[in-house]
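S.K.: Sequence first, then the predicted structure, then my questions.
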Amino acid sequence: MTELQQINRASATEAAQMTGAAYIAGVLKQEGVRQIIGYPASELFDAAAALEIPPLIARSQRVAVNIAEGYARATAGRELAVVTVQYGPGAESSFAGIAQAFNDRAPVLFLPTGYPRGSEAVTPNFESRRNFAHITKWCETATRVEDLPKLLHAAISRIRYGAPAPVLLELPVDLLNELQEASPQDHLCPRRSAPQAEKAQVAELMERLLAARHPVILAGQGVLAAEATPELVALAEALEIPVMTTPNGKSGFPENHPLALGTAARARPETVDHYLEEADLVLAIGTSLTRSYYILPVPEDKIILQVTLDDSDIGKDYPVTLGVVADARAALCQMLDHLGPTPVKPATRAGLRAEIAAHRAAFLAKWMPLLTAESSPISPYRVIWEMVGVLDPDRTIITHDAGNPRDQLCPFYVATQPGGYIGWGKTTQLGSSLGFALGAKLARPEAVVVNLMGEAAFGMVGIDFETAVRCDLPVLTVVLRNNVLGGYARSMPVASQKYEANRVSGEYASIAEALGGYGECVTEAGDLRAALLRGLDQVAQGRAALIEVVTHEEPRLAGLW
């Protein structure tokens, strides 16, 4: 080889090289990533920005992960939600958000930076690979820059295939700045799969379902992730089976459908209790059937048929007569095919729709005095009823915070469109709803996005209302203010009585104004509707809005009172 050829070859090699950070950004571009979420500093922000992938910088790492979860759930995991944070304290502060996403089964790609290689195991340096292993689906560290293509492909594959969950790839900062020769154009984009059930399993499942006298369907978040609502509706209508959802699965079945029973949460409509008690068989589809304080348990005398994408779900918390490992939509299509084009509806279910409507009407009539109360301070149920009146569920995405806002909203809000309600029923970290709302608005800017929270929740994350303002994510936040930690006096009665340990204070509309958004405080029930409409008008004009409502503490919950 001549000297000139050697020089040309060396120049071509040098031209093909790029840093590890640039390679990762190139792969994210190939994957169609529209933004990278996080909190500085991370070498990925500049590398992504160079490729026209803008950063979305939150005010805290936990909320950044919440935003990514909201984005992932609002897109049913079809778009890659990516979060990056600084090594050490940045990764440490992200732990709560990743734990929440793990419990919610949200497919989030978490790319924290790591300490320079050689110092990551030095006490007290925080190593993400060791500490996040039990709250992620896959958790690895890149130690050689030449391994980046393989590791990044593996990480994204685990996002796309199997049960959804956060995936973590830790990226040492020195590796991100190291040159490597791989090209992002050579990256093979993993595609989602939808595994089917065995034909014999489908036949047995349908045989048991058809033999049941009073079956009920319990639909989970897997229905939303698989975008299987049309198939679920078709099966329910074909066999005239009533449908309830889990908290995470709420909106997976349209709740204005005459066969809808509502959500089987801690607080729930009377229709759920009645038909679950009456049922002899429960078809649980797209749900882990996790036992939780926030989820209504399935009675022990029921036959349970479970369809889930994760084999570890089966038999985890309940004895299951038949467990089927399959994608929810794929399994529903198989079940419909097994039925054929003209299934015969059981005669025992004649008049079921009218009966459900009567139970629903009786439930609402019982609660109407609270939903329309003129009390001062305002009843939180009046707030929810006014929200129901002004929001169009066909174009709204609503979410809620932990505690009373969840338990008071869930039984009464009628979700009509898949993904129109972001619910959660396992880990319940205060403040998560704001990030969920921001992520949903980022994913679906045409939607009206609303989150309901108490003042304790706002205290956790309120400064990230500025993120909504700065990042042009106009959401409507409704804050219920009663100056107490709702329900906590029961767990610390002595401390509350002697030292007012359950008391908090503050005014929040003025904080929203100070952060650049619209803020309004409502103290009279008669002013609620107009205030909510003003907030929605501000949102329509592109400005984040916060409506603070002064309420009284309300211990009564549907299904528990």
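M.R.: Cool, the structure landed.
S.K.: switch to C-alpha atoms for all contacts and neighbour counts from now on
M.R.: Fine.
S.K.: what number of residues lie near Thr263?
M.R.: 33 (other Cα atoms under 10 Å).
S.K.: And for Glu554?
M.R.: Around Glu554 there are 15 residues (other Cα under 10 Å).
S.K.: Surely Ala68 is in contact with Leu80?
M.R.: No - Ala68 is beyond contact range of Leu80, at 9.0 Å (criterion: Cα atoms under 8 Å).
S.K.: Overlap of the contact sets of those two?
M.R.: Both Ala68 and Leu80 are contacted by Val108, under the criterion Cα atoms under 8 Å, 6 or more residues apart in numbering.
S.K.: Please enumerate the strands of the stretch 151-300 of the chain.
M.R.: Along the stretch 151-300 of the chain, counting by DSSP state E, counting those that start in this stretch, strands occupy 167-172, 179-180, 215-219, 243-245, 260-263, 281-285.
S.K.: Check which residues of the longest one are buried.
M.R.: Of the residues in strand 167-172, those scored as buried under the neighbour-count criterion (16 or more other Cα atoms under 10 Å) are 167-172.
S.K.: Please list the outside residues in contact with it.
M.R.: 107-117, 128-129, 132, 136-143, 151-152, 155, 158-159.
S.K.: Check the buried residues of strand 167-172 and tell me the two furthest apart.
M.R.: Val167 and Pro172 (16.5 Å; Cα to Cα).
S.K.: List the buried residues of stretch 202-214.
M.R.: Buried, per 16+ other Cα under 10 Å, within stretch 202-214: 202, 205-206, 208-210, 212, 214.
S.K.: Over to stretch 296-314?
M.R.: 296-298, 302-311, 313-314.
S.K.: coming back round to it: can I get the buried residues of strand 167-172 in a markdown table including distance to Gly506?
M.R.: Converted to a markdown table, the buried residues of strand 167-172 look like this (distance: Cα to Cα, whole Å):
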| residue | distance to Gly506 |
| --- | --- |
| Val167 | 38 |
| Leu168 | 38 |
| Leu169 | 40 |
| Glu170 | 40 |
| Leu171 | 41 |
| Pro172 | 42 |
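S.K.: just these now: which is nearest Thr396?
M.R.: Distances from Thr396 to the buried residues of strand 167-172, taken by Cα to Cα, are shortest for Val167, at 29.1 Å.
S.K.: Alongside the first one, take a look at this:
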Amino acid sequence: MSLSSLLFRRAHRRNPSMPAPESTHTGADQVADALQTLGVRHVFAIASIHNLPILRALHRRGFTEIVGMRHEQAAVHAADAYARSGGGLGVAIASTGPGTANTMGGLYEASFANSRVLLITGQTETYNLDKGKGALHEAEHQPEMLRSLCREVARPRRGGDIGDILLRLARDVLTGRPQPAAVEIPIDMQRGPCEQIELKPLEVPRDGVPDEHARRAAELLASAERPLIYAGAGVNTSGAGPQLLALAEATGIPVVTSRDGRGAIPEDHPQCLGGFATVRPLREYVESADVVLAVGARFQMLPTDAWRLRMPENLIHLDVDPTVIGRTYKAKLALAGDAARGLEQIHAHLGSPARDHAEHLARGREAMAAARQGISAEMGPDHEAICASIRRHLPRRSPVVRDATVPAYVYGDRVLPVYEPGSSIRPVGAAIGPGLPFAIGAATVTGLPTVLIQGDGGFMLSVGELASAAQAGAKVIVCLFNDKGYGVLREILERQYGPPQDDVDLVAPDFEALARSFGIAAEKVADTAAFDAAFARAVEHDGPSLIEIDMSALHPLQRA
């Protein structure tokens, strides 16, 4: 130990709030060491008295860039979308007490979506921990609160353990079915000196399925007359898109996706039948399958029409989480293992295709086209034109982000085409408001223009993140569909309760002026030609843009 470190340790015992000299290796430096070892290039953070040493250490190291957010929930949402968009581990940094309490909405969504998110938060000094003395931002039961949404929660007992703890938590987040994790680091551990240790890169296990089960699955698929592949979000999470495509092309089997499985196969691929399996007549086609291979699918409520979508007796269910298999649909063959490895194993057992599925696929494409026409009738000509404009101008690999809003429900979640794994982001938990931080996270990892389908009501929940987008220079294009209220709730009131329609009409700011006050390019449009021109400009703009669309001037959406 150097003389300066020894002298600091002695002084630190007398005054634990004393920061270590910048030349001394600290607990905060172990955070920076661990994030670099994990390959984390960006974190989403809000500066606070209880995390400043960590942020300073990241700046000194220079490997991990800090994206400043305006609310802790938004920081977690951004980290969540960063992970889903291919960024690996999504990391948010918050403060103890009220700051960590603010993260809970974001952690709920990350948990519901099985997202690879790690929360790093501060904590009061070790000598004040769990004493109930009312120390600044004291949170006696913070670990218990975090455990309600995180699979693993840790608090180091010494500064020298911080790096190893972060690597252990990251390994848990990245292994099997992802779930968030959290660590709280007392402020004196962040500031205090500790040894510099060598951290080794993670080895994340990816377990295959029993080979005999893979062989039986191949036999079932080979003998089927009307086989179908149902791709869920787990295909994207596992990075199994190439293996899925290889199996589909080798067998000629059609593929449908769940809403969160979109992008697992390019939606302009001839074997892709889209992500709207419950829309007739595609629904009847799906229900006519004699063998279904479901990959990474939880079969949640909305994608299955509240579980009324029928699955065949011969259901092969491949999922990394064995507790998911058989939870909603009985599986004839359970394959517990990683989606990518399981698909490779099934493919390896397939010989030459025993059947030609060209006619079966043709019937599926006819059913998909008819279902798409039904959705088009709900959209109307103006929203069809807007959907076409977005896809025409947006780069193929660009993320497509949707908030919980009527245009997303009608077409953004179903038929606005997506072509790449990880390019389709939506609130899986169906909450309004995370759209803008989602878009910031997705744009950060890809560097591409990122479209956001957003309603005015939900936008107000994250409106402060306009400042974050402006400061980061994120290439986010906010398509703000303004109907002056909560359109979804208006529909529910009208259908289920009748008048009066209280609590759903909202006072809103001048969104164009608000965006411009942050230096964001913004304009209002009231017709499809103006939208097309505005969107084209936004795609070329180097920075965030906002296009406010007056929904009262458009042909109304007609939800079935």
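M.R.: Yes, it's here. The shown structure was predicted, so the numbers you read here are calculated from the model rather than taken from an experiment.
S.K.: Got a TM-score for the pair?
M.R.: Overlay of the two chains. TM-score (TM-score structural alignment, normalised by the length of structure 2): 0.88; 533 aligned residues with a Cα RMSD of 2.8 Å.
S.K.: Asp80 of structure 2 and Asn114 touch, don't they?
M.R.: No - in this structure, Asp80 of structure 2 is not within contact of Asn114 by Cα under 8 Å, at 9.4 Å.
S.K.: So the two - more neighbours on which side?
M.R.: Between Asp80 of structure 2 and Asn114, Asp80 has the larger neighbour count (other Cα under 10 Å), namely 35 against 21.
S.K.: Counterpart of the more buried one over in structure 1?
M.R.: Counting by TM-score structural alignment, Asp80 of structure 2 corresponds to Glu69 in structure 1.
S.K.: now do Ala408 of structure 2
M.R.: Under TM-score structural alignment, Ala408 of structure 2 pairs with Arg406 in structure 1.
S.K.: Ala219 of structure 1 against Thr245, yeah?
M.R.: Yes - between Ala219 of structure 1 and Thr245 there is a contact at 4.5 Å, judged by Cα under 8 Å.
S.K.: shared neighbours of these two, which are they?
M.R.: 252-253.
S.K.: picking that back up, quick one: which of the buried residues of stretch 296-314 of structure 1 is nearest Lys498 of structure 1?
M.R.: Nearest member of the buried residues of stretch 296-314 of structure 1 to Lys498 of structure 1, counting by Cα to Cα, is Leu296, at 34.5 Å.
S.K.: and the longest helix anywhere in structure 1, how far out from the chain's middle?
M.R.: For structure 1, the longest helix by residue count, based on DSSP state H, is helix 352-371. Distance of helix 352-371 of structure 1 from the chain centroid (Cα atoms, centre = their mean, to the nearest Å) equals 29 Å.
S.K.: and if you look at stretch 29-47 of structure 1?
M.R.: The answer for stretch 29-47 of structure 1 is 21 Å, by Cα atoms, centre = their mean.
S.K.: how about it: buried residues?
M.R.: Under the neighbour-count criterion of 16+ other Cα under 10 Å, stretch 29-47 of structure 1 has 29, 31, 33-47 buried.
S.K.: all helices for the stretch 51-200 of structure 2, in order.
M.R.: Using DSSP state H, counting those that start in this stretch, the helices of the stretch 51-200 of structure 2 run over 52-61, 72-82, 98-102, 104-112, 142-147, 162-174, 187-191.
S.K.: Quick one: map Arg206 of structure 2 onto structure 1.
M.R.: By TM-score structural alignment, Arg206 of structure 2 lines up with Ala194.
S.K.: what's the neighbour count on the residue nearest to that match when sequence neighbours are not counted?
M.R.: Nearest residue to Ala194 of structure 1, sequence neighbours excluded (Cα to Cα, 6 or more residues apart in numbering): Asp327, at 5.1 Å. Using other Cα under 10 Å, Asp327 of structure 1 is surrounded by 26 other residues.
S.K.: Repeat that for Lys498 of structure 1.
M.R.: Counted with other Cα under 10 Å, Lys498 of structure 1 comes out at 8.
S.K.: looking at it, the match of Asp80 of structure 2 is touching Leu109, isn't it?
M.R.: No - using Cα under 8 Å as the test, Glu69 of structure 1 is too far from Leu109 to be in contact (9.7 Å).
S.K.: Return every residue with contacts to both of those two.
M.R.: Counting by Cα under 8 Å, 6+ apart, the shared contacts of Glu69 of structure 1 and Leu109 are Ala81.
S.K.: returning to that earlier point: okay, the strands of the stretch 151-300 of structure 1 in TSV with distance to Leu339 of structure 1 next?
M.R.: As requested, those are exported to TSV (distance: least, Cα to Cα, whole Å):
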stretch	distance to Leu339 of structure 1
strand 167-172	38
strand 179-180	56
strand 215-219	16
strand 243-245	18
strand 260-263	21
strand 281-285	16
